[in-house]
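>>> Turn this into a model:
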Amino acid sequence: MAVVAEVSPDGAKLTISIKGRFDFGRHQEFRESYEGLAKKPSSIVVDLKEATYLDSSALGMLLLLRDHAGGDHSDVRVINSNSDVRKILAISNFDKLFDIG
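Below you'll find the model as predicted:
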């Protein structure tokens, strides 16, 4: 599985890990990782440590996740992105929408 979702024991934090290519082929899997939860987490972390590629559809998926989590009032962080991915996120001004680490 290329998208792995893990909810903290108290249900407050959702971690979504992406393995391999983060592109349109992961769309359904990515949406299912957060839409089907019984309780909406107060914080969401997208871990890109094992992501090897990110395209414009992945940027769109991150925006959909942010909207689902509450938009401007959401706590969505993108962590462990490699330098290439971080550059794409910066060029797209995602560093203004997400806490990127």
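
>>> For the rest of this, base every contact and every neighbour count on C-alpha atoms.
Noted.

>>> what ranges do the strands span in the chain?
3-7, 13-22, 43-54, 76-79, 99-100 (DSSP state E).

>>> looking at those strands, which is closest to residue 36?
Between residue 36 and these, the shortest gap by C-alpha to C-alpha is with strand 3-7, which sits at 10.9 Å.

>>> To check against the first, give me the structure of this:
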Amino acid sequence: MAITSQPSSDGQELTIVIQGRFDFAAYQEFRNAYERVSSSPQRYVVDLKGTTYLDSSALGMLLLLRDHAGGDSAQISLLNCNPDVRKILAISNFEQLFKIT
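Now for the predicted structure:
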């Protein structure tokens, strides 16, 4: 598992890339990815292209990111979900809270 984050050149968007399993073992690394950035992004992108597994703790971490980003006014996109990950997000009604593409 590897989690990296990259702010856009203008600092308005933060992209977080998750590789491998997204579970409780990723908790601190995921938090660091958005809390330890020098800018205050307006938008967040979580790229799940390399994510092979997602569990309930990962769903909780996404909710913590949403709270950090402003709650109901947060702009967070979940990109490149494989069919298994997309199914878990759909069952959890996360399309109500995040933009999933």
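
>>> TM-score for this pair?
Once the chains are laid over each other, their TM-score by TM-score structural alignment, normalised by the length of structure 1 reads 0.97; 101 aligned residues with a C-alpha RMSD of 0.8 Å.

>>> would you turn the strands of structure 1 into JSON lines with mean neighbour count and distance to residue 64 of structure 1?
Converted to JSON lines, those look like this (neighbours: other C-alpha atoms under 10 Å; distance: least, C-alpha to C-alpha, whole Å):
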{"stretch": "strand 3-7", "mean neighbour count": "17", "distance to residue 64 of structure 1": "16"}
{"stretch": "strand 13-22", "mean neighbour count": "20", "distance to residue 64 of structure 1": "14"}
{"stretch": "strand 43-54", "mean neighbour count": "18", "distance to residue 64 of structure 1": "13"}
{"stretch": "strand 76-79", "mean neighbour count": "21", "distance to residue 64 of structure 1": "11"}
{"stretch": "strand 99-100", "mean neighbour count": "16", "distance to residue 64 of structure 1": "16"}
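
>>> tell me, what residue is most central in structure 2?
Per C-alpha atoms, centre = their mean, the C-alpha nearest to the average position across structure 2 is that of residue 46, at 3.8 Å.
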